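Q: sequence and predicted structure are below.
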Amino acid sequence: MSEAACAAVDAFDLPEWLGVDPVTWTAVGRLRHGIVPGVLHSDTSDHELPCDLMAGDVAYPVAVVDEATRVQIHQAWRHGQVHVVRRGDRITLGAPGTDFTAPRVLDAVGRLAKAVGAPPDHFSVRLRVARDGSGWDRGGQ
């Protein structure tokens, strides 16, 4: 696995329903190589958007992003924002660090709500509990 090409996304270019509808982000897989696959889904319509979480500081076995993107992730986070990028056909929320705790997931999704102008209480998060009962299914690298 190598660094995936990332292109910055302006929140104003995201679908309008994200700022209007109640929305749930759902983890659909485990953390692997710094990425948690997920999906944003409108709670009131059939709208859906693939949306992953990315731990921007993962560097082993390879860096998940290039250095410039990693710096942008840290700058956005420091200013209370989340760096949104497109990786292939998927929107991805970048956060500093190497993994995602439940509070970090809530923080990243809350920052997305802020970016699209939605009240934070319009966004929900759904995580899966690990089979071994040790916490949410964030897996390993």
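A: Looks like it arrived, so ask away.

Q: could you use CA atoms for every contact and neighbour count after this?
A: Fine.

Q: centre-most residue in the protein?
A: Nearest to the geometric centre of the chain sits L53, at 2.7 Å (C-alpha atoms, centre = their mean).

Q: helix, strand, or coil at that one?
A: The three-state assignment at L53 reads strand, by DSSP: H, G, I helix; E, B strand; the rest coil.

Q: hmm, A95 and it touching each other?
A: Yes. The criterion here is C-alpha atoms under 8 Å, and L53 meets it with A95 at 7.5 Å.

Q: residues in contact with the nearest residue to H47 once chain neighbours are set aside?
A: Nearest residue to H47, sequence neighbours excluded (C-alpha to C-alpha, 6 or more residues apart in numbering): H41, at 5.9 Å. By C-alpha atoms under 8 Å, 6 or more residues apart in numbering, the contact set of H41 is V23, T24, W25, T26, H47, E48, L49.

Q: what do you get for D66?
A: Residues near D66 by C-alpha under 8 Å, 6+ apart: E3.

Q: what distance do you get for it to H122?
A: 33 Å (C-alpha to C-alpha, to the nearest Å).

Q: for Y60, same thing?
A: In terms of C-alpha to C-alpha, Y60 sits 35 Å off from H122.

Q: pretty sure D43 sits against L18.
A: No. Checked against C-alpha under 8 Å, the pair D43 and L18 is beyond contact range at 10.4 Å.

Q: who has more neighbours, these two?
A: Each of D43 and L18 has its neighbours counted (other C-alpha atoms under 10 Å); L18 has more, 25 against 15.

Q: now name the helix or strand holding that one.
A: helix 17-20 (DSSP states H and E).

Q: also this one, for the comparison:
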Amino acid sequence: MSTILDLDPFDLPGWLGEGEVVWEPETSIAGGSLVRGRLTDGDRSVPCDLLAVDEAYPSPVAGDGVRRQSHQAWRHGQVHLVEHDGRPTLAVPGRDFTADAVLEAVGRLAKAVGAETERYSVLLRLGESRGG
């Protein structure tokens, strides 16, 4: 299990609450409990991953405390922001991701940084990149 630390949304760059922002995954969201991604405004970007905290096989991806905090935040219409492997990460209840779960998580992040959700977009990949 990786080290996961709490992160305050106000520790993220201020531009995330000011203009149009796009979250883009580096791979398909169907890849498991961790989806690496980035938030960008066209000129700047910051890593922002998604972690499905309830995945437990072959080993748990998050401890009980992180899982509890993630479920509590979700229940209250928020998302639990953490640092996972040195990267800002949205800790989301569940074992994997659907398009709806990604949209909901990124929308909750927008609210957490004081942005209007209409200013945030999500770009999803239909399959894995075949890089060269």
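A: Sure, I can see it. Model, not experiment: these values are computed from the prediction.

Q: related to what we said a few turns ago, tell me which two of the contacts of H41 of the first structure sit farthest apart.
A: With C-alpha to C-alpha as the measure, no two of those lie farther apart than T26 and H47, at 13.6 Å.

Q: ok, these two, which is more surrounded?
A: With neighbours defined as other C-alpha under 10 Å, T26 of the first structure and H47 compare such that T26 has more, 20 against 14.

Q: nearest residue to the aligned residue in the first structure for H71 of the second structure other than its sequence neighbours?
A: Correspondence of H71 of the second structure to the first structure, assessed by TM-score structural alignment: H74. Spatial nearest neighbour of H74 of the first structure, chain neighbours left out: P96 (5.8 Å); criterion: C-alpha to C-alpha, 6+ apart.

Q: pull the number of nearby residues for that neighbour.
A: 23.

Q: now for it: which residues touch it?
A: A55, G56, D57, R70, I73, H74, W77.

Q: Serialize the residues you listed to JSON lines and add fields for neighbour count and secondary structure.
A: Shown next, in JSON lines, are the contacts of P96 of the first structure (neighbours: other C-alpha atoms under 10 Å; DSSP: H, G, I helix; E, B strand; the rest coil):
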{"residue": "A55", "neighbour count": "24", "secondary structure": "strand"}
{"residue": "G56", "neighbour count": "27", "secondary structure": "coil"}
{"residue": "D57", "neighbour count": "22", "secondary structure": "coil"}
{"residue": "R70", "neighbour count": "21", "secondary structure": "helix"}
{"residue": "I73", "neighbour count": "26", "secondary structure": "helix"}
{"residue": "H74", "neighbour count": "19", "secondary structure": "helix"}
{"residue": "W77", "neighbour count": "18", "secondary structure": "helix"}
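
Q: which of the residues you listed are retained in the second structure?
A: Mapping the contacts of P96 of the first structure onto the second structure (both residues aligned by TM-score structural alignment, their matches' C-alpha atoms under 8 Å) leaves A55, G56, D57, R70, I73, H74, W77 still in contact.

Q: average offset of the helix holding L18 of the first structure relative to the second structure?
A: On superposition with the second structure, the mean distance recorded for helix 17-20 of the first structure (mean C-alpha distance after the TM-score superposition for the first structure) is 0.4 Å.

Q: what stretch of the second structure does that helix fall on?
A: Helix 17-20 of the first structure maps onto residues 15-18 of the second structure, going by TM-score structural alignment.

Q: next, work out how far apart the match of H71 of the second structure and W17 of the first structure are.
A: 27 Å.

Q: quick one on the thing from earlier: take the contacts of H41 of the first structure and lay them out in JSON lines including distance to E3 of the first structure and secondary structure.
A: Compiled in JSON lines, the contacts of H41 of the first structure are given as follows (distance: C-alpha to C-alpha, whole Å; DSSP: H, G, I helix; E, B strand; the rest coil):
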{"residue": "V23", "distance to E3 of the first structure": "29", "secondary structure": "strand"}
{"residue": "T24", "distance to E3 of the first structure": "28", "secondary structure": "strand"}
{"residue": "W25", "distance to E3 of the first structure": "24", "secondary structure": "strand"}
{"residue": "T26", "distance to E3 of the first structure": "24", "secondary structure": "strand"}
{"residue": "H47", "distance to E3 of the first structure": "29", "secondary structure": "coil"}
{"residue": "E48", "distance to E3 of the first structure": "26", "secondary structure": "strand"}
{"residue": "L49", "distance to E3 of the first structure": "22", "secondary structure": "strand"}
